[in-house]
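Participant: When you get a sec, could you give me coordinates for this:
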Amino acid sequence: MNQDPHIAMMSRRSLLKTASSGFGYLAFAGLSTWAAEKEAGPLRPKPTHFPARAKRVIFLCMEGGPSHVDTFDYKPKLSSDDGQTFGKGRAAGAKLLGSPWEFRQHGESGLWISELFPEVARCADDLCIVNSMQTDLPNHPQAFQQMHTGIFQFPRPSMGSWLQYGLGTENENLPGFVTICPPVNNGGSANYGSSFLPAIYQGTRIGYSGMPVADAVVSNLKNPKRRGADQRRQLDLVQALNRETVERDQVNPAIDGVIESYELAFRMQGELPDLMNLEHESEATRKRYGIGETATDDFGRQCLLARRFAEAGVRFVEICHGGWDQHFNLKQAHARNSLAIDRPIAGLLTDLKARGLLEDTLVVWGGEFGRTPYAQRNDGRDHNHKGYSIWMAGGGVRGGLAYGKTDEYGYEAVEGAVHVHDWHATILHLLGLDHEKLTYRYAGREMRLTDVKGKVVQGVIA
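Facilitator: A predicted model of the protein is given here:
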């Protein structure tokens, strides 16, 4: 075999020196890439696994479990058999309770929607109603946490944190994940926490449940003693001390999170207060959301804030409306709740569509489970995790579609069942993320939002 004379003349020592330089170069290249990524920050925009249909999510979270058979899952036989004995499972012997509200078909699609939502019904052709949702347990804390994190047995990152981790942010001056007036119970901060993901991916809370959103603020956003350049110099000193700690300890995720959060908070000062000022909106827009009217003002403000955040580049915005747990007083409480949210939600959908944002904004409505078709205390319904309804709009879903079915009374899903894991997988898919590839190594295994389950519901995708 012929040998290259240059190689033949190369001594073993020269070869090793050259090879070691190559290894050094590779190491340097790797460090340079790592440094560049660190400089760009963990919130930098990231490529999707495949072309996305949606860029952002607005989650309209209904805490307490709205009754699907009184809102979006029309069951005429339940009404015709009102008062008869229900014969399934532990509820055998209970009396069926027909819905006190009429259902009508709406839009060109003819979707059946209860008279509880006359304004949302005007948007019927944009809605994809999933009437076959399922979750694991009919208890509020577990089901609410599973809806947000995919699992309730252990602390896990919330859906918004996973999206921010997978996609980064569209606006470096704002958090990528905002939760407005979240509940303090049923998991509390775990529902918007980042768990084992880096702390920068956790949600930014604005207010809490029970507080008027007009009074809600981001804590510690302003420095009352220092402004502008003085504040920047003070922060630079603090950050230098933090970085010294990181260099000394080598790996300290907690300090990294503090450094990143301080920088984000500094940048937020210049943009967030103005973004939350709804006085910039026209009177016509405020009226569209029901702002200024007693029944709709608070949720209307949340919906308008959600639109403003989404328009400004926030990836995941969650707003919450509680009080849907009607074991009794169903007629009065569900009527009150629907009145509070109907006009604001219709205003949000209409506004997003008019601004060209609905096409790539996925709007999701739903609670942690539904309610039973049988009565509780004559004017209430118990928890039901075997079959219930959520709906989605925009962001690549098929509008004017009723997907899946529950049985004739609405007790359990019998066609096209969609588990919470499937729902999460589908949301990630619409955002261009493969739920099996969006992973983070922790405790010796690759973790993901859908755990080891979940399938994309192709039937709801346009």
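Participant: going forward, measure contacts and count neighbours with C-alpha atoms only.
Facilitator: Will do.
Participant: My guess is A254 contacts A199. True?
Facilitator: Yes. Counting by CA atoms under 8 Å, A254 does reach A199; the two are 7.4 Å apart.
Participant: Compare the two (neighbour count), which wins?
Facilitator: Neighbour totals were compared for A254 and A199, and A199 leads with 19 against 12 (other CA atoms under 10 Å).
Participant: how about the residue nearest to that one when sequence neighbours are not counted, what does it touch?
Facilitator: The shortest distance from A199 to any non-neighbouring residue, by CA to CA, 6 or more residues apart in numbering, is to G257 (5.2 Å). G257 makes contacts with 198-200, as judged by CA atoms under 8 Å, 6 or more residues apart in numbering.
Participant: what about 10 Å?
Facilitator: G257 makes contacts with 198-201, as judged by CA atoms under 10 Å, 6 or more residues apart in numbering.
Participant: Over to K46?
Facilitator: 164-170.
Participant: For N384, see how far away C128 is.
Facilitator: From C128 over to N384 the distance is 21 Å, taken as CA to CA, to the nearest Å.
Participant: what sits against the nearest residue to T450 once chain neighbours are set aside?
Facilitator: Nearest residue to T450, sequence neighbours excluded (CA to CA, 6+ apart): H421, at 5.1 Å. By CA under 10 Å, 6+ apart, H421 lies in contact with 134-135, 146-147, 149-151, 427, 435, 449-456.
Participant: doesn't H421 fall inside a strand?
Facilitator: No. Using DSSP: H, G, I helix; E, B strand; the rest coil, the assignment for H421 is helix, not a strand.
Participant: Can you show me the strands along the stretch 351-462 of the chain?
Facilitator: Using DSSP state E, counting those that start in this stretch, the strands of the stretch 351-462 of the chain run over 361-366, 370-375, 381-384, 388-393, 401-403, 405-406, 413-415, 418-419, 440-442, 445-447.
Participant: For the comparison step, fold the sequence that follows:
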Amino acid sequence: MNRRKFIKTTGASILGFNLSNNSFASSLDFKQTPGAAKHLIYLYMGGGMSHMDTFDHKGNHKNQGPVKAIKTRAKGVELSEFLPLLAEHTDKLAIVNSMTSTAGAHQQGNYMMHTSYEMRSTIQHPGIGAWFQKFHGKVNKSLPGSIFVGGNSRTFGNRGFFEPEYAPLSISNPNEGLKNSKNPYFQDQEFHRLSQLSDKLDSKFLEKYNLDTTKSASSTYVEAKELMNSPDLKAFDLSDVSDNKMELYGKNNFGQGCLLAKRLVDKGVRTVEVSLGGWDTHNNNFERVAVQTQSLDQAMSALLSDLAESGQLKDTLVVLATEFGRTPIINVNDGRDHYPKAFSCVLAGGPVRGGQKYGMTTPDGTSVAKDPVKIPDFNATIAKALGMPWQQKVFSPSKRPFQVAHRGKPIDSLLTI
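Facilitator: Sure, this is the predicted structure:
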């Protein structure tokens, strides 16, 4: 931080000014740490991914059930037999097997994972993608800074108390591209003329009500027009992708969402979240996890290969997260229930040290035995990997201080920075 920014930030903090709405209208504009990732691809497993049947196999313990373990590219790192493709990428993965939380319901767990805060009726907290854009701004000015892809992409937190321009663009079906991005009513020249007329009519109102809310609404409208005319709009259209490439990622919404995420990152989008729901396996856990992991294994493996081959992996942090794990004890319906006490998440790319497992659960998978990681600690690690000032406080409209990872501390051994 330079001297001018330091004085501006600390002065506003001491006086209790609202940094998010007054002092910094567009972004906080902190310089990224050298070696930090410039983009984030966040793969969210909605419903609670079974840790024991994916990244935390428990050998011959009776709680493990019928799922076998397989060896991987990384020495001493085993995965579930459901993840044979990712087994070839463990040299890139930092697997955190000691995640722990107290949020055992879906909404609360989802919210906590994305924001580091408990749900409150009085405030909405920003998600990590909004923080990333807030601190470092956009890379490509004509594209949205944050995009959600998938049927479960209604992520809790979103922009929270940040300005509207930090809200993500949501795409439910990656194969349908960006809907309503072309004006069907007017030719470009006529649309430009009408836009100028609209701006003229609005000018007195904007001058009289020179508020952050009106400026944000106006800037969002301008961004929408820029997006409509951007040559990078074609990144949303997968029709020019070869059939072989589509097969590589998997011809399903999650696979095509990961393919779209790679294209958007190539064009400078800061954050892309791709969701894969269906992990709420109270019944028939092993059959359902076999189906879920097939989509996850294929798409994430293709994404990591693609990023590595294009040289983008060093600049792109890939996160695999979920709201909680599943019970080690198998229930009467051959299923696993909600279990926030112990679960797994994964980091790859950017400054992540691959080829390791961090933390450990007990042999029966019921509790964390070594190096517990709370959700804010995991998110602080993400923030540090992205070069965000994770300790920096930003004030909400009610003048309360918040951080990107509430009181969390990064796990330095997972990173090279």
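Participant: Superposed, how do the two chains score by TM?
Facilitator: TM-score of the superposed chains, computed with TM-score structural alignment, normalised by the length of the second structure, equals 0.88; 390 aligned residues with a CA RMSD of 2.1 Å.
Participant: out of the contacts of H421 of the first structure, which are buried?
Facilitator: Buried subset of the contacts of H421 of the first structure (neighbour count, 16 or more other CA atoms under 10 Å): 134-135, 146-147, 149-151, 427, 435, 449-451, 454-456.
Participant: Going by distance to S282 of the first structure, which of those wins?
Facilitator: Comparing these against S282 of the first structure with CA to CA places I427 closest, at 32.4 Å.
Participant: Residue in the first structure paired with E165 of the second structure?
Facilitator: Here E165 of the second structure is matched to I200 in the first structure, going by TM-score structural alignment.
Participant: One more: P401 of the second structure?
Facilitator: Using TM-score structural alignment, the partner of P401 of the second structure in the first structure is E446.
Participant: Please verify my assumption that its match contacts Y440.
Facilitator: Yes. Taking CA atoms under 10 Å as the definition, E446 of the first structure is a contact partner of Y440 at 5.4 Å.
Participant: F156 of the second structure: neighbour count?
Facilitator: Using other CA under 10 Å, F156 of the second structure is surrounded by 21 other residues.
Participant: Does the most centrally placed residue in the second structure belong to a helix, a strand or coil?
Facilitator: Taking CA atoms, centre = their mean, the centroid of the second structure lies closest to Y42, which sits 3.2 Å from it. Under three-state DSSP, the three-state class of Y42 of the second structure is strand.
Participant: roughly how far apart are the counterpart of it in the first structure and M392 of the first structure?
Facilitator: Taking TM-score structural alignment for the superposition, Y42 of the second structure sits opposite F59 in the first structure. The gap separating F59 of the first structure from M392 of the first structure is 9 Å, by CA to CA.
Participant: D274 of the first structure now?
Facilitator: 29 Å.
Participant: Same drill for the two, tell me which one is more crowded.
Facilitator: For D274 of the first structure versus M392, neighbours defined as other CA under 10 Å are more numerous around M392 (25 against 11).
Participant: Can you tell me what that one aligns to in the second structure?
Facilitator: Applying TM-score structural alignment, one finds that M392 of the first structure aligns to L347 in the second structure.
Participant: Please apply the same query to H419 of the first structure.
Facilitator: H419 of the first structure maps onto K374 in the second structure, by TM-score structural alignment.
Participant: what residues are up against that match?
Facilitator: Residues near K374 of the second structure by CA under 10 Å, 6+ apart: 98-102, 113, 116, 341-342, 380, 408-409.
Participant: can we see that at 8 Å?
Facilitator: K374 of the second structure makes contact with 99-101, 408, according to CA under 8 Å, 6+ apart.
Participant: Show me these that map onto strands.
Facilitator: Within the contacts of K374 of the second structure, membership in strands is found for 99-100, as judged by DSSP state E.
Participant: could the contacts of K46 of the first structure be laid out in JSON lines, adding secondary structure and distance to P100 of the first structure?
Facilitator: Below are the contacts of K46 of the first structure laid out as JSON lines (DSSP: H, G, I helix; E, B strand; the rest coil; distance: CA to CA, whole Å):
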{"residue": "Q164", "secondary structure": "helix", "distance to P100 of the first structure": "42"}
{"residue": "Y165", "secondary structure": "helix", "distance to P100 of the first structure": "44"}
{"residue": "G166", "secondary structure": "helix", "distance to P100 of the first structure": "44"}
{"residue": "L167", "secondary structure": "helix", "distance to P100 of the first structure": "44"}
{"residue": "G168", "secondary structure": "coil", "distance to P100 of the first structure": "46"}
{"residue": "T169", "secondary structure": "coil", "distance to P100 of the first structure": "45"}
{"residue": "E170", "secondary structure": "coil", "distance to P100 of the first structure": "45"}
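Participant: By neighbours, which of these wins?
Facilitator: Neighbour count (other CA under 10 Å) singles out Q164 as the most crowded of those, with 28 neighbours.
Participant: Matching it against the second structure, which residue comes up?
Facilitator: In the second structure, Q164 of the first structure lines up with Q133, judged by TM-score structural alignment.
Participant: do A312 of the first structure as well
Facilitator: For A312 of the first structure, the aligned residue in the second structure is K267 (criterion: TM-score structural alignment).
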